[in-house]
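Enquirer: no sequence on this one, just coordinates:
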């Protein structure tokens, strides 16, 4: 694997860093004040559309979409996108500015890969243009949804329509008034083999029968304007043309969607860990306790050094995973994708925890970004599959692989 970025990627890194310096970091406080103001709940920060227009004009747009998607993609590989996602991750809300934010990214990949021309015209094009937002509707309260084959919401054919019934929760982004599209996973063919029972279907957000049961907080945050929510689907009727790829292909779509999404999260986690370490280094250099700078304490230096080592290890594993996806496809790279999904969020949580400790009481406040980084990565260890599921599957794969080798 070549660790040297191409001239194209170097130019994009330079352009993206300049954009972050000019437009993102100076606006962090204004953005955070707006989205955490209860009086403005579910209202998008007004300046975000202005920044999106600037990013699009600068050519920093839809960078996440891999080159194999042809006309829909800016032409980057996963490996080329990795350092760019890391930079965006340093300020978590910034991904939206570049139209590289989940869950839209995964939904765009699904529509680009599996959608019909009409589905792409109606939904993919406005998503790629940043005109609308979307949600992916899979997780359910009544079943262990870390195994997607447990999903019990029903999608039943009725003449020229499908009728959907079920309860979902932890649906990110659905509270945003710009959310117009839901990709819903449910059970269509209960008599089929386990991994061929489910389907994924397009549901316009304003379809009758779709309702919000409650908003869900994450460590006390509403995550406005998108939020997380518990939802109810009661006799929701959509045309048969809304089915993506075909009946019984939902698990296949889910796996294809989550692979890239998982590694994108990891790229951003590394950016957050790197920034937390930089904030920590500045803090300990400028803070005196008991007559000595914190930076002169051997224990503090060890924490900084250990954090640096762990970030570098995770960064290299992420780059290797991206490279494997580019070379061999997401399915063949599933072992290393699982590995980095376990490693990166835990690493970022640990580094943020050390940075919090170095700041004392200030560390648990919103005076810096590190408390949010800690919470975000703790949440990420459950999102897109909990650590235990990834480790169980990874362990199973490696046991089988190593037992197939000739003993040496």
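Expert: Now that the structure is in, tell me what you want to look at. Just so you know, these numbers come straight off a predicted model, no measurement behind them.
Enquirer: C-alpha from now on. contacts and neighbour counts both.
Expert: Fine.
Enquirer: how about the helices in the chain?
Expert: Here the chain has its helices, by DSSP state H, at 7-19, 28-35, 48-57, 78-89, 94-97, 104-114, 117-119, 125-128, 250-286, 298-328, 334-359, 370-380, 387-403.
Enquirer: One more to weigh against that first structure:
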């Protein structure tokens, strides 16, 4: 079943953030562009089985690291042995129940909780016959907030205020909506609102961002190491942050033999293209001094996209290491409008990039541009768009290629941020 789903559906993930706006987990789902709307329950059951098996076949448990995985389970599939493939730690079994839970469902839920599993109830509509028997068993309550009125959200959240539950706001579309949900007692927030670009014409860069742009340009123009080192000496805070990220994230996911403690050593060991990677990642880090840049969801999404771009570029052009490096950089730079509030044109006017990168970011031209378009569709959970872009790529690309690249990139990201 897993191989069939990996070939015929996309493994989508919706980020879930905590109160500190750090990545806490993902909502995982399998979806295809040609699903039959007439058998939605049957699809949910098949997809649940495939997701359970994917933990073993794709190594998703290790790939997701310390983040939670929310996996939707129907009442019928709840009784299946495949659930035992899911590790109790790190997985939240999300109950997709249409009606009042029967005796068998409640018994199974109690058994899972006794074995250490966490349960979530989705589509909460208030305390009723559906939710009442489950409230003592679940840890999370998910509420769709996208189209809900504020008064309705107050009623739903208020009905649970005295219970030891964590409220998950599902479908958060903006930073403002997240703040309103936070004030109502929500603790987790699902959606890509943190990556929505708010472009402001004529916006000026902060001093630290301007310094990073200067350093990126120096590295991109391949000037002498001494010139780059001297530029860093004028930016001690950036130097400390850069060394921290290089030592924490590592070298392409592999631990360095010894910590990097000097700029010259960092430049020599990493090489110019990899140094440009981390400089670009710093542009996506939180703007305050107290936030941990490694736990920034925008930085993690950018690094994940960059790594997937790199992996897919290797498939499209095997042996072209330079193009693979440029693929990583393209993925990172594509997220900068969200971080800086500048258009990609404004950003490319200030930073030196190679022609292939500029064409990919501006017009989605070339292999890098097509792969970027594919990952943008993938991040938007748009199966039809993914299929359309895949059809424009060589024969080595299919749905399974994309799913496997996601698992590999997630493992790299979590291995390198421990």
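Expert: Looks like it arrived, so ask away. Keep in mind that what you see is a predicted model, and the values were worked out from it rather than measured.
Enquirer: Let me see the TM-score of these two.
Expert: The TM-score (TM-score structural alignment, normalised by the length of structure 1) is 0.24; 159 aligned residues with a C-alpha RMSD of 6.8 Å.
Enquirer: Quick one: closest of the helices of structure 1 to residue 155 of structure 1.
Expert: Nearest of the helices of structure 1 to residue 155 of structure 1, taken as C-alpha to C-alpha: helix 250-286 at 11.0 Å.
Enquirer: residues of the closest one that come out buried?
Expert: 250-251, 253-254, 256-277, 279-281, 283-284 (16 or more other C-alpha atoms under 10 Å).
Enquirer: Report the angle between it and helix 104-114.
Expert: 150 degrees (axes from the mean of the first three to the mean of the last three C-alpha atoms, to 10 degrees).
Enquirer: can you give me the angle helix 250-286 of structure 1 makes with helix 370-380?
Expert: 150 degrees.
Enquirer: If you count contacts, what does helix 250-286 of structure 1 end up packed against?
Expert: helix 78-89, helix 104-114, strand 198-204, strand 292-293, helix 298-328, helix 334-359, helix 370-380 (3 or more C-alpha pairs under 8 Å, 6 or more residues apart in numbering; DSSP states H and E).
Enquirer: Flag every buried residue along the second one.
Expert: Residues of helix 104-114 of structure 1 classed as buried: 104, 105, 106, 107, 108, 109, 110, 111, 112, 113 (neighbour count, 16+ other C-alpha under 10 Å).
Enquirer: how about JSON lines for the helices and strands packed on helix 250-286 of structure 1, with distance to residue 179 of structure 1 added?
Expert: Listed next are those as JSON lines, based on distance: least, C-alpha to C-alpha, whole Å:
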{"stretch": "helix 78-89", "distance to residue 179 of structure 1": "22"}
{"stretch": "helix 104-114", "distance to residue 179 of structure 1": "10"}
{"stretch": "strand 198-204", "distance to residue 179 of structure 1": "9"}
{"stretch": "strand 292-293", "distance to residue 179 of structure 1": "49"}
{"stretch": "helix 298-328", "distance to residue 179 of structure 1": "29"}
{"stretch": "helix 334-359", "distance to residue 179 of structure 1": "27"}
{"stretch": "helix 370-380", "distance to residue 179 of structure 1": "22"}
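Enquirer: Quick one: closest of those to residue 393 of structure 1.
Expert: Closest among those, using C-alpha to C-alpha: helix 334-359, at 8.2 Å.
Enquirer: Of all the helices of structure 1, which one is nearest residue 169 of structure 1?
Expert: Between the helices of structure 1, helix 370-380 lies closest to residue 169 of structure 1; by C-alpha to C-alpha that is 14.8 Å.
Enquirer: Can you name every helix or strand that that closest one contacts?
Expert: helix 250-286, helix 334-359.
Enquirer: quick one: which of those is nearest residue 324 of structure 1?
Expert: helix 334-359 (8.2 Å).
Enquirer: roughly how far apart are residue 12 of structure 1 and residue 86 of structure 1?
Expert: Computed as C-alpha to C-alpha, to the nearest Å, the residue 12 of structure 1 to residue 86 of structure 1 distance reads 13 Å.
Enquirer: more neighbours, the two?
Expert: Counted by other C-alpha atoms under 10 Å, residue 12 of structure 1 and residue 86 do not tie: residue 86 has more neighbours, with 23 against 20.
Enquirer: ok now do that one, which residues does it touch?
Expert: 267, 268, 269, 270, 271, 272 (C-alpha atoms under 8 Å, 6 or more residues apart in numbering).
Enquirer: Please repeat the previous calculation with a cut-off of 10 Å.
Expert: 92, 264-274, 315 (C-alpha atoms under 10 Å, 6 or more residues apart in numbering).
Enquirer: Residue 371 of structure 1: neighbour count?
Expert: Residue 371 of structure 1, neighbours per other C-alpha under 10 Å, totals 20.
Enquirer: correct me, but it touches residue 356?
Expert: Yes - taking C-alpha atoms under 10 Å as the definition, residue 371 of structure 1 is a contact partner of residue 356 at 6.8 Å.
Enquirer: Just list what the helix or strand containing residue 24 of structure 2 packs against, helices and strands only.
Expert: Per DSSP states H and E: residue 24 of structure 2 is located in strand 23-31. Using 3 or more C-alpha pairs under 10 Å, 6 or more residues apart in numbering; DSSP states H and E, the elements in contact with strand 23-31 of structure 2 are helix 2-8, strand 10-17, helix 40-57, strand 68-74, strand 91-96, strand 188-190, helix 297-316, helix 383-390.
Enquirer: To residue 367 of structure 2, which of the ones you listed lies closest?
Expert: Distance to residue 367 of structure 2, taken as C-alpha to C-alpha, is lowest for helix 297-316 among those, at 7.5 Å.
Enquirer: quick one on the thing from earlier: format the helices and strands packed on helix 370-380 of structure 1 as a markdown table; extra columns: distance to residue 300 of structure 1.
Expert: Conversion of these to a markdown table gives the following (distance: least, C-alpha to C-alpha, whole Å):
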| stretch | distance to residue 300 of structure 1 |
| --- | --- |
| helix 250-286 | 8 |
| helix 334-359 | 8 |
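Enquirer: which one of those lies closest to residue 137 of structure 1?
Expert: helix 250-286 (10.6 Å).
Enquirer: Compute the inter-axis angle for the closest one and helix 298-328.
Expert: Helix 250-286 of structure 1 and helix 298-328 are oriented at 150 degrees to each other (the same axes, to 10 degrees).
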